[in-house]
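**Q** Dropping a prediction and its sequence here:
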Amino acid sequence: MDIDRTIRQMARDARQAAGVMGCCATDRKNQALTNMADLLAQQTETIIKENRKDLKRAGEAGLSSAMVDRLTVSGQTIAAMAGGLREVAAYPDPVGTMGETQVRPNGLRVSKMRIPLGVIGIIYESRPNVTIDAAGLCLKSGNAVILRGGSEALHSNRALAGIIGQALKSVGLPAQAAQVVPMEDRAAINALLLQDDFVDLIIPRGGEGLIRFVAENSRIPVLKHYKGVCHVFVDQSADLQMAENICYNAKVQRPGVCNAMETLLVHQQVAPDFLPAMARRYDTAGVQLRGCPETCAILPGIPPATDADWPAEYLDLILAVRVVANMDDAMAHIARYGSNHTEAIVTSDYRRAHRFVRDVDASVVLVNASTRFNDGGQLGLGAEMGISTSKLHAFGPMGLNELTTQKFVVLGDGQVRA
């Protein structure tokens, strides 16, 4: 197979399909998504069977527990995929919606209309659910999509690709509107990144190495999310029981994802009371703590944190802990080591909460809630494309609106420019 020729043909076909999708009626798009959800439910056993082939290869290749967790597909996973599609189908269609109209002194009526981006390339590792989530969001927002999943999920993604194509054809839409790259060779990624004639945006999802590779080699604009180094700051005024619950959930509920907490910051006034109780609770979950000197003095026996721990994205049951003198120190730590992903404060002081929200630079800032809520579904977007930590053109979870742009629409009655 000629990889360059195959990818270029896929990109050309996607561009043609994008023209169809951009003009497609909402009801037709929704029916395609609903049919896709039905097919997922009907073919659950087949998908799981194909996924087991991927899991077997992952075990033989020695993939990390975090990668295996992301790769695993269960009946619950498939039900969640189908539910996400139905939720996206139920959401208002952003395409064609008009913004506020401004009337100029010469009578021109100026507004903006939401339109699709065009063709989106998604490059991702593990997570077969991304295949369905990305296809659903791109199709509902009137885009065409080229999906290049990791080789470790090849069998799962091929099964899902068949379902996507079947659902599109069932309503008379081109299967080329959502294509899965069929080859494992990494050269396919390089070829896709050169298709700037046909592809409008590249969204990489995966480890920092993959994202940096894509950003450095793409001729196409890239929406980046390098890593999630997320913090929770326990303020001096925090309800300590609330703080315990939040910090436990942020680290333990699912440690292998990008919105899990990686560093805990604790105000020095509450650290002697808070940290021993928190450490006991973490110990029951198998969390390994690494602390600053002040933390180690309160929790003797835990290993000291090194310079490499503060910017680390562990994606595991490992947590760096630092005692800070005040909120300014906490925010300075976040500014130095954070990744603009998710930051949280636990406090009962309104003024400090307001300042934290205003001054901390992250795609989602939370007050008295777990970092695990930085998720499209949890924030009301339905399924999400990913979480952008760059600010052009989206920041945070990417739902339907974030997969569109706007064009100016100007209505006149004969005006000419002097």
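**A** Yep, that arrived.
**Q** CA only for contacts and neighbour counts going forward, please
**A** Will do.
**Q** and the gap between Ser339 and Gly376?
**A** Ser339 sits 18 Å away from Gly376, going by C-alpha to C-alpha, to the nearest Å.
**Q** Can you show me the helices along the stretch 51-200 of the chain?
**A** Secondary structure of the stretch 51-200 of the chain, counting by DSSP state H, counting those that start in this stretch: helices at 65-71, 75-90, 129-140, 154-170, 187-192.
**Q** Mean neighbour count and distance to Ala312 added to those helices, as TSV?
**A** Below are those laid out as TSV (neighbours: other C-alpha atoms under 10 Å; distance: least, C-alpha to C-alpha, whole Å):
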stretch	mean neighbour count	distance to Ala312
helix 65-71	18	15
helix 75-90	20	28
helix 129-140	27	25
helix 154-170	21	29
helix 187-192	19	27
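**Q** and the comparison structure, right after this:
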Amino acid sequence: MDATAIVTELALKARAASRSLSTATGEQRSKALLGIADEIDKSSDFILAANAQDMARAQSEKMHPQTQDRLLLTAERIKGISSGVRQVAELENPLGKIIREKDLPNGLHLEQRTVPFGVVGMVYEARPNVSVDAAVILLASGNAALLRGSSSAAASNAALLKVMRDALAKTSISPEVIQLVPSDDRATVKALLHARGLVDLVIPRGSASLIRMVVDEATVPTIETGAGVCHVYVDEFADLSIALPILINSKTHRPSVCNAAETLLVHSKVAEEFMPVALKALKDAGVIIHCDETTLAIAKKNNVEATLATDENWCTEYGVLEMNVGVVGSVDEAIDHIAKFGTKHTEAIVTQSREVSDRFIAHSDCAAVMVNTSTRFTDGEQMGFGAEIGISNQKLHARGPMGLEAMTTTTWVVTGTGQIRS
């Protein structure tokens, strides 16, 4: 079969199987997720063996270290995946909630209720954990899933899908609600994006180029996730004792992810005190530094290797131990810099001034603002959503880490007693 026929068949299977979701209670869906978590834990060796195949291929093809880190599964990461599933299982049922309700003068009763989208497609790169994150969030919110990962994670994704479907086979929910779209042919991506009428929503998760391709190419409605050129701004009123650990954690905790910081901005009034310490700490952590002329002079004075940053540097999501550093004269100058080079993902400010932080929040047009804490907390699990399906940079419907509520839409239920419109 060609790519269109393959996607059509998978979408129809998912649509039919989704009826078993629509008749399942919130408790039944939660129990199914707990079964998936248990099956993942029991199958750790099986999953690791599959991931080892992907990693061997990645290493032989000299894949970028950032991508290899995203691809890698470890026993600890697998435990984290199953833990995220259990957190989702404990969340409140997002379906059937009455958002608005009222009685009209003609006697009609109106209710706006939350319902699933239906069949949701995911297009993502490298990270096999997304296969589980996406599937369980979609299941918990009553949606069937069409998962199209990258060929680099083909073995890992296939193993994880088998584990999840094996778990569902022990429940009243059909295993067919999760479908894996083949990744050996790039044409299946385009077929998924063009499956309007068969697929209700597509969500991309990955590089800026992947996301842009999906948004530009899709005829199916999309929720746009985005790249993370995130900033840490150290204000003149910052407590510098907390600024340094916030900076190091934001950059080095896991540099390959989208909520890692890519740029440090420091107020000129604390630059002479803070910058030498920050530059040395970054260098000791193995971070390559690009900076403006003011910072470059400080770096040379303190024997820290650095290069002059270009506009391309300032707008780059590195995903590795590489960072831009600059000095600004005010919070407004920091805001202007972020508006020019940021991607509306996560911005952090370190300050003890409520007035300054309020100004920063008001003018930071982004999905999440961190005040006196690390950018790494823009994360569904860290924010109490369990796993996340992605982080939305857009302003329509969902913004920030997308959990269960973001994967629902609404329907109006109008109840009458025989009224007809005149």
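**A** Yep, that arrived. The model shown is predicted, which means the values in this text are computed figures rather than measured ones.
**Q** Now the TM-score, please.
**A** In this superposition the chains share a TM-score of 0.97, using TM-score structural alignment, normalised by the length of the first structure; 418 aligned residues with a C-alpha RMSD of 1.4 Å.
**Q** circling back to that earlier point, which of Ser339 and Gly376 of the first structure has more neighbours?
**A** Comparing Ser339 of the first structure with Gly376 by other C-alpha atoms under 10 Å, the one with more neighbours is Ser339, at 23 against 18.
**Q** Check the gap between the more buried one and Leu210 of the first structure for me.
**A** Distance from Ser339 of the first structure to Leu210 of the first structure, by C-alpha to C-alpha: 16 Å.
**Q** likewise Ile387 of the first structure?
**A** Counting by C-alpha to C-alpha, the gap from Ile387 of the first structure to Leu210 of the first structure is 15 Å.
**Q** which stretch among the helices of the stretch 51-200 of the first structure comes nearest Thr306 of the first structure?
**A** Thr306 of the first structure lies closest to helix 65-71 among those, at 22.7 Å (C-alpha to C-alpha).
**Q** Report the mean distance between the closest one and its aligned residues in the second structure.
**A** Superposed on the second structure, helix 65-71 of the first structure shows a mean distance of 0.6 Å to its aligned residues (mean C-alpha distance after the TM-score superposition for the first structure).
**Q** Does anything pack onto that helix? Which helices or strands?
**A** helix 44-61 (3 or more C-alpha pairs under 8 Å, 6 or more residues apart in numbering; DSSP states H and E).
**Q** how close does the helix it packs on sit to the second structure?
**A** Looks like 0.6 Å for helix 44-61 of the first structure (mean C-alpha distance after the TM-score superposition for the first structure).
**Q** and that helix, which residues are buried?
**A** By 16 or more other C-alpha atoms under 10 Å, the buried positions in helix 44-61 of the first structure come out as Thr44, Ile47, Ile48, Glu50, Asn51, Arg52, Asp54, Leu55, Ala58.
**Q** what's the closest of those residues to Ala161 of the first structure?
**A** Ile47 (10.7 Å).
**Q** surely that closest one meets Ser156?
**A** Yes: if you go by C-alpha atoms under 8 Å, Ile47 of the first structure and Ser156 touch, sitting 6.2 Å apart.
**Q** Quote the end-to-end distance of stretch 376-386 of the second structure.
**A** Separation of the first and last residues of stretch 376-386 of the second structure by C-alpha to C-alpha is 15 Å.
**Q** that older thread, nearest to Val103 of the first structure, out of the helices of the stretch 51-200 of the first structure?
**A** helix 129-140 (31.3 Å).
**Q** relative to helix 75-90, how tilted is that closest one?
**A** Put simply, helix 129-140 of the first structure runs at 10 degrees to helix 75-90, going by axes from the mean of the first three to the mean of the last three C-alpha atoms, to 10 degrees.
**Q** what's the average per-residue distance for helix 129-140 of the first structure once overlaid on the second structure?
**A** Counting by mean C-alpha distance after the TM-score superposition for the first structure, helix 129-140 of the first structure comes out at 0.6 Å.
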